[in-house]
Every structure is written in C-alpha cells, then in structure tokens.
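# sharing a sequence plus its predicted fold:
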Amino acid sequence: MQWLNMALFRSRLMQVSLLTNACLIAYLSLEQFFVHESCSQIFTLSPSHHHWNEANSGIQLPRNTAPYYFEQTEFSQQVSRPRDDTTVNSNKVQIKQEVTEHLHASGISNGAPDPPPLSLEKKMFPDFRGCASRPSLPIQSQHGEYWILENYIPADLSFRCDESITYTTHGDYTHLDNIETITSRWQGPVSIGLYAPGGDFNITTSSIMYLRDCRTESIRKYVTFHLIYHTDHIPEKIPTTEELMGQKMNCSVDPPNWMNVTSYRRQKGLVYPINVARNVARRMATTYFVFPSDIELYPSVNFIPEFLEMLKKPDVSNTTQPRVYVFPIFEVEESSLPPKTKEELIKMLDSKHAIPFHERVCKPCHNIPHSEEWRVATVKPGLSVLNVSRREGAFKHWEPFYVGTHREPLHDERLSWEGKSNKMTQAYILCVRGYEFHILDNAFLVHRPGIKKYHRYDASREAIVAKQTRLLKGHILPEYKVLFGTKSECVL
C-alpha cells in the first residue's frame, strides 16, 4: 500500500509543481494579474501538516517534500490580492495564456466551463458601437491637381456610423444609369465620386437632379454625390448646393442623354483619375463599414441587415489577423437580367447564362479561391463565411472587392483607369500586412449585363499602360517596400 501512496503522491507532486511555476510566473511578471482559482490550492499547504488539503486528504507526504510547499504567508496573500489597474503592463495577455497552458499541462482545472467565444463584432471590431458619427457637410477642397466638391449633393437620409454600411463608388455622368439598380438592391447609403471637368460639369449636375426628382425615391434618399474636376478644366459656373437643391426638374421632358455621347473629358483626351474618385467616395462615407465597389457592379439583395446580424454571432476562427469580407463577382449575357439572389445566380451559371467575372479577360484577377466550393455550397438563410484565403500562390494577382472599414489603405492616386492595374497597389499592402480574405457564402456582385471580351489593340492606350507599368515597377513598388515592407509571396 505504501508504494501505491508514493506513486500517487509523485504524480500529484508533478502536477502541483507545474501549477506552482505557473502561478509564480504570473506573480513575478505582472503588477496585477487575475490568479487562476487553482492557484489558491498551492498556498493552503503547509510543510508542518504533511497532508494535502481536503481535496487530497488521505495521502501522506514524506518530510523531505516540504520545500515544494508554501505557508499562506504575506507572499501568498500578495499573489491573490489584485493591484491597482494602472500598473498592468502589456504582458498581461501573454502571461495569462502561459498560465493557462501550465494548468492544462498539469491536468488541473478550476472546474468552470470554457467561456463562449466572443462575437465577431466584439472580437474584431470592438470600437464599432462606440464609433463617432459625423454630418455630411458640403465642403470644397483641393487635392493635388483636382478640386473636390465634397457632399455637393447630399442624400436626404443620414445614418449613424453603426447603423448601416456605405456602398462607395465612382464614375462620370455617362455611368449614372447604373445608380437606380444599385440603390434598389443596396437599400443603404451610397457615396459616389463623379469626375466632371469643364463642360461635363453642367450635364453632370442636371443628370443628378433628374435622377433625384424623376426616378426611384431610393436615389434621393440614399445617394450622396461628390464632384471632381481638374484645376486646368474648371467649369464656367459652379452653383452652390443650396441653389441646386432648390431646383425642381421637369420630369415630363426627355432625360439627359448618357449613352453614346462624346464627353468633354474624351474630347480633351483627359485620363480618368479613378483612384481620386474612389478615395473621395470612401473618405466621405460616414459609416464604420464601407464597401468600395465599381459603379457597374450590382450587389445581391439584403446584404446590410444580414451582415450586421452576422457580426452578432460567435467568431469561431482562431486568429485575430486583420480581415475583410469578399464578394465573388460574376457577369451575365447582355440579354439577361442580373440575378438578385444566389439561387438565381446558380441557375444562370448552370445554364451558362452567367460566368465568373473577367473569365475571358483576366481570370486570375477576380477568380476566388475555392470557387467550386462556393458554387455548390447549400444556400442557407443569412450570411456567413464560407472559407478564408490570402492573396498568394495561384491568387497572388487577385483583386478582390470587399467590405472593410476606414482602416484599410486607400488607393494610389497617381494611377489612372487608362493605365490599368489601378487596384494592385492596395492589394499589395493588404498582402504584406497579412490580411485574411473571408469569402462570404451568400453575397456576390454581378456586372452590368454583357460579357467582357478583349478589345482590339489601341495604340494610344497601350502607350499609357506602358508608362503606368514603368511607374508601378520602377517607382511605386520600391517606395512601397520601404513604407510597408515585403513578403516573398506578395506581388504588385
């Protein structure tokens, strides 16, 4: 029987030794520390008793084990006593994890169940509910070579920063026929930067006012317009916001002609400052979450309420890496209506009336990881993350569209639409910062009807592309390596 007692004692002694080390780590490493309940067992033992506490009574300890135990003296009382909050140092979380690992290694538990996982909101976006809302005030600002009329024509409705998600986009007046479809699907704030140099300014404002007064009410309710023009191409007259808002359009006349027109920009051969317009639209968004997109990409329906509901659910991922939420993108035949739900989209994919975006132009640019898994996944109510990927390997040239926050980098404004690769700089920064791309299961974008194909060779544009490529590789990339660092898997 004596040998059995000794075997049990040695096993328990090893556990207690591990636990003691864990508690000492906590005490010596922190000014204040929440001591695990199991630690208190260590300090109730006395070498004079030669017995365990109540939980371990019946097993005698030899006298030479005394050095392993402590009287419950001032030292042990200090371990259990909390200190002033102001003395907590940055090692608290790390030490707490180390103590937990020691406890697990020892096989000792305090008997309490593991706490439930934090919600996605509390884990990844703890400042969401405390964000600061701001008004959309009309402001004129100069930005490099451009004048910007911020919040020039504001939406009728305003939203708290934690109340919705802003769809941010860009274009010129020839793209405004897309706004009605976007707003009817999005049902939330839309912020759009419009390039309107010289003679394009007047037709841009008249087109906006026509849309507000004569088309769907959602445009007036949700869309805020910001106008941009080059300092060398100032409009002849710029009405104030009050003057424009006081006008009333005659809806019985024909709408402005947006299609098959030669704009002032094209007449003058001006490049389209796509990233200036993108950044203006995003900076002016007043909500915490933003969705930077292109004006010819239409979102699936019911996204905003489903995403906000997803934030309340437990986050089961085991990382706290920065992350964004990706929309797969598709395109449909010109004669087809864009699908609104995933069920409709899958039917069109099966019948070959829809294909992945840019499949015939630049498949690596927008093909999502695990695309077949996304396609065959069972459609369930609500929204969730189907899988998590990174911009590396076969997807190192990926240009995803995603919901994020104002913490994500803006776009490089030295790049134009004509020069191509204008989203690659932002994607590079996300890659070197270790961003995760969480692909949503039931959300998607669909391009304005019409399958993209290669355009015939355009010598003038190819010259712009070559110049911008030299800028990217020869100047911007070395600059970004210094500013943001490098990773072997991250490319520009």
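Noted; the coordinates are in hand.

# CA atoms for contacts and neighbours, from now on please.
OK.

# which stretches in the stretch 101-250 of the chain count as helices?
120-124, 179-186, 200-214, 217-222, 241-245 (DSSP state H, counting those that start in this stretch).

# ugh, wrong one, the stretch 301-450 of the chain
Going by DSSP H, counting those that start in this stretch, the stretch 301-450 of the chain shows helices at 303-310, 342-350, 363-366, 371-376, 424-432.

# now render these as TSV, adding distance to residue 100 and mean neighbour count.
TSV is the format used below for the helices of the stretch 301-450 of the chain (distance: least, C-alpha to C-alpha, whole Å; neighbours: other C-alpha atoms under 10 Å):
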stretch	distance to residue 100	mean neighbour count
helix 303-310	30	17
helix 342-350	44	15
helix 363-366	43	17
helix 371-376	37	13
helix 424-432	32	21
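
# of all the ones you listed, which one is nearest residue 410?
helix 424-432 (6.7 Å; C-alpha to C-alpha).

# which residues touch the closest one?
With C-alpha atoms under 8 Å, 6 or more residues apart in numbering as the test, helix 424-432 has contacts from 390-392, 397-399, 408-412, 480, 484-487, 490-492.

# below is an additional structure, to be compared with the one above:
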Amino acid sequence: MLRRPARVLWWSARVLWWSARVLWWSARVLWCVLLQRRRACWLQLAALALLATFCVHVLWSSSAEHRRTKRQLLRRLAATQRSPGQRPSCSAGARGTSPRAWLAVGSPQLGETGPYRVVYDYAPAVKRVTGNRSVTYCTHVTAERLERTAALLTRWDGPLSVAVFVLPDELCSLAVQLARLRRCTPGFRRRVSVHLVYHVARAPNLTRLAPPDQLAPSDCARPLPAPVSERRRLRLPYPVNVARNAARRAARTHFVLSSDAELLPAVNTSALFLQLMARVGRGEEPRLAVTSRQVYVLPVFEVEQRMPGNKSDLVGMLRSGEAVWFHRHVCPHCQRFPGVSQYTTKRFTPGKVAAFSVTYRQVPYHRWEPIYIGTDAEPLYDERLSWEGKQDKMTQMTALCLRRYRMVVLDQLYLVHAPQPGGIRRQPGFTDPADAWRAAFIEENQRHYQRIVARLPTPAPSSRPATLHYTASVSRMARVSKQKFSQLGAEKPSGGRSSARLELLCDLARLRAEREGRLAARLAA
C-alpha cells in the first residue's frame, strides 16, 4: 500500500490528467458544434458529458481519500489524549493492573477552599531519603514537558519532587510517558517522585487510572508521540505556585530547593551544601552561625550554547560573554544578586562552598526574586498568582523580608538555564510580541498583588529595650526610603504606593533585626 505522501501525489496527478482531457474535449466539441454543425458533434457532446461525470467522480474520490486520511491522523492523535476510562492501555481494567483509590486533597495554601487539588505520590520514588541526608530538588512542569525533568538527573545528586499540572485529556498520555521514563531513564524510578495537580472544574477521571509501574512496558528505542496541550488554546492559567507548594510539601528531607525544571544546578550541589551545613554545625563558619532566619541563595545564569562544568568554567564564560546572569537583558532586577560585579574576581576554594555575600532583600534589590535552599518552614508561595501573570514569587519574597530573613549567596553553587534556541535572550519581555497574550493575566496578578500588599501588617514594636525608639525609627526609615526612591529613578517599582509601603516595611524589619543583633552582641560581651 502506498504511503500517505505518495498516495496524495498519485491522486493529484490523476486529477490533473483528467482535467486536461476534459478541457481538450471541451474545446474540440465546441469547435465541432459551433463551426461544423454536424450530427456527429452531438455524439461527441454526449461523450463529453460522460467524461465530465467521470471527472467529478474522480474529484469526489480524491477528496474522500483526503478526508479518510485526515480522520486516521485525528484518531491517532486522540489515541494519545483519550481519557483513561476510554483507553484500556492506561486504565485499571487493563491486563496485569489493579484499581487503586487515589486521594486528592486541597492545595497547601488555600486547602479545600481553593480551586485546585493535589494527588501526592502518584509515582513515588523507590528510594526514600529523609532528614539531613540530602536536599530535595522541588520543581514543577505541565504534562507535555515532563521529559525535561530527566535532564536534572544528570546534574542533581539528590531526590527530586515533581508536581505536574494535568488536564483531563492529558492524563492517559502522561501516565504512559511517566511509565516509559521510570522504565527507560536511569535513576528516574529510584529518585523522582511525581505528584498530580488539577483544577476542580477540569478534574480528570482518576477512578480507573492505574499506577504507572503497572502499565504495559514500551519499547525504549521507539519514541512516543509528542504530547499536545490544550491549555494555551483554552487560555487556561498555569497554577505555578500551587505546583511549587505541592512539590515542596511532598519533600521528605529537611532542606529543599524549590526551582524550575529548566534551571540545571551545579554538579554535586546537594553534597557540597551538606558539607557546608556540617561546618556551620561545628562552628567553623562564624559568619553563618546566627540565630536569625536565613536562606541560601543560588545565583542563576543563562548561557549561549554549552553548560559550564564548574565555577571556574562559569567565570571564564562570564568574562567572555558566553554567560550572563539570568534575564539580564529581559528583566535586569529579577536575578541581579548582591555583589554580581565581584563574582568573577572574588577568590574561592574549589570544592569548599562558602558564603559569597550576606544581605537582606532591600533597595536596590527590593525586586530581586532569588532561588534558594531552605526548609518547608519558609512561607508558601501565594497560590492566587499564575505563571502567565509574571512576578509570581514577589509576595513570598516580601514575606521573607518582613520576617527578617537573611539572604546568604553561595559562591560555588549556582543554577544555569538550559541552553535555548538563539542563545541568551535579549528581547525585553514587556516589548516581546510573543508575550502579548499574557496581558490579561498580568493585570490579574497585579490586582492580587495590590490586595495582598494592602493586607500586610506593619511590623509591631518588640518589648525588648532595643526597640524603645521604634517610633523615631519609623520616621527616619521613611526619610531614608524616600531618598532611595529619588536616587534610584528607573529602579522605582511599578506597584505605586503599595510597592513603596512594601519597601518601607522591609526596611523597618531589617532595621529591627540589625538593632536586636547589636543588642545581643553587647549583652553577650
């Protein structure tokens, strides 16, 4: 049987041939009827009518063949997206499978009152790592991008917790794809735990869904059809913060790194970080041995083509222009960390991680969105903000600021965005025509952001002697913040009075932390 392209060419050639014959016979019959006026011309006219009928039949057959081929392609596409209740290969009624009751619970922040539900440990990792034995990389993806998590296994040496946002038509293809990854990708089944996130208004059919390990094995050498997502066409928001919170909540280790699947860490990040924490516990790092809350920031970079092997390689790429800090040309303030100009010149000891800089999230870094290693005790991400609306981590950063968290930037641990087509992105996001569709989501995020900031409490004065002059400090910090705004100019946040109030609250919290630290030092002396 001919393949589809050859069959289409054959039918096209046949239609052209018979069309040419009809035109030739039409011209001949018209010449005969109009000029010769013989009886034989009428016989030729009848033959032309029969020929025209046959050509119509050929055209109809070719269009029917086209429609039949199109239906076959649509059936093949639907076979990868059909719900589990309609496709036996991923349902609990398939051979060798058994039904299982999947428990869906509310999201970590909004709970049952929110519009999203989470199914924890749909595909749990075989190796369970708990406590301080490692650091869990917590990330999130949509159903059609699950394979991106496989690249993390080559660079991350600890467990991974992945939250996947899924639509009803994507559930079966996700289960098949996940079964293939757990069978064919080394380390995936051993170290990666997968959790499902969905909207209650578009809930998938979980009643007949089988665990991925019970599905029929697939040929690892044969690629699966590329999954197709309907989320963009339906203009559905991606609940990025729900997925972030779910992945972090499911982690079993004390320390977690909440990041994106496209951000690849430095090699042996987990082991090097735990060595640093061991030195802090032994009192060998007095700069980090403090009683106040702190998180450990990993600077984020983007590259032209290749990934750096270590910090020395990264420094060389930064000097040659092959790498820059992440979104330097798109959103300069988003990932510009304190001391970025000294990152390539400050000395470090290879293999021994130390603090590059220690700071608070304050002006001119009041819009900085760092990615850090922390614990599950840190504030959750606000689940009302979507990925399409941008700046989805700002409220969580504000909560860290108001709780007087210190930001410890590490010198040899970093994150690098996976190389993109075209290299380093240089088109600002707010002028990129490809981002125009996000305008409605950006406005919605801004409305949520304004309401969240308006409800933030003002830091209350403490009963300690160090805060007796709290009222005077408020007015002094207000003057300082006003001067900083006038000096920064373009750095002034776009949130208006809410952003200004936000900065003032963060400065007040930082002032309290510094003052209480000086008091504690005097009392200890």
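Received it, and whenever you're ready, just let me know what you need. Just so it is clear, the structure is predicted and the values come from calculations on it, not from any experiment.

# where does the TM-score land?
The TM-score (TM-score structural alignment, normalised by the length of the first structure) is 0.67; 348 aligned residues with a C-alpha RMSD of 2.3 Å.

# could the helices of the stretch 301-450 of the first structure go into CSV alongside distance to residue 98 of the first structure?
Listed next are the helices of the stretch 301-450 of the first structure as CSV, based on distance: least, C-alpha to C-alpha, whole Å:
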stretch, distance to residue 98 of the first structure
helix 303-310, 32
helix 342-350, 45
helix 363-366, 42
helix 371-376, 38
helix 424-432, 29
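
# out of those helices, which comes closest to residue 445 of the first structure?
helix 342-350 (10.1 Å).

# so what's the residue positioned nearest the centre of the first structure up against?
Most central in the first structure under C-alpha atoms, centre = their mean is residue 404, positioned 2.4 Å from the mean C-alpha point. By C-alpha under 8 Å, 6+ apart, the contact list for residue 404 of the first structure reads 289-291, 323-325.

# against residue 436 of the first structure, how distant is it?
Look at residue 404 of the first structure and residue 436 of the first structure: by C-alpha to C-alpha, to the nearest Å, they are 11 Å apart.

# shared neighbours, the two?
With C-alpha under 8 Å, 6+ apart as the test, residue 404 of the first structure and residue 436 both reach 323-324.

# that older thread, for the helices of the stretch 301-450 of the first structure, which one sits closest to residue 276 of the first structure?
Of all those, helix 424-432 comes closest under C-alpha to C-alpha, at 13.4 Å.

# the closest one corresponds to what range in the second structure?
Helix 424-432 of the first structure corresponds to residues 394-402 of the second structure when matched by TM-score structural alignment.

# would you map the strands across the second structure?
105-106, 116-123, 131-142, 160-165, 192-199, 253-258, 263-265, 294-297, 300-303, 323-325, 355-359, 372-375, 406-410, 415-417 (DSSP state E).

# determine which stretch of these is the most buried.
strand 160-165 (a mean of 28; mean count of other C-alpha atoms under 10 Å).

# contacting residues around the residue mapped onto residue 322 of the first structure from the second structure?
Matched by TM-score structural alignment, residue 322 of the first structure corresponds to residue 293 in the second structure. The contact partners of residue 293 of the second structure, taken as C-alpha under 8 Å, 6+ apart, are 403-406.

# measure residue 232 of the first structure to residue 265 of the first structure for me?
12 Å.

# for residue 195 of the second structure, list the residues it contacts.
Residue 195 of the second structure makes contact with 118-123, 161-164, 246-247, according to C-alpha under 8 Å, 6+ apart.

# would you mind listing the two of those residues that lie farthest apart?
Between any two of those (C-alpha to C-alpha), the greatest distance is 14.2 Å, for 123 and 246.

# hmm, residue 303 of the second structure is touching residue 320, no?
No - contact between residue 303 of the second structure and residue 320 fails when scored by C-alpha atoms under 8 Å: they sit 11.1 Å apart.

# okay, now the closest residue to residue 224 of the second structure other than its chain neighbours: neighbour count?
Distances taken as C-alpha to C-alpha, 6 or more residues apart in numbering place residue 177 nearest to residue 224 of the second structure, at 7.6 Å, with adjacent residues excluded. A total of 23 residues lie near residue 177 of the second structure under the criterion other C-alpha atoms under 10 Å.

# which position in the first structure pairs with residue 177 of the second structure?
Superposed on the first structure with TM-score structural alignment, residue 177 of the second structure falls opposite residue 207.
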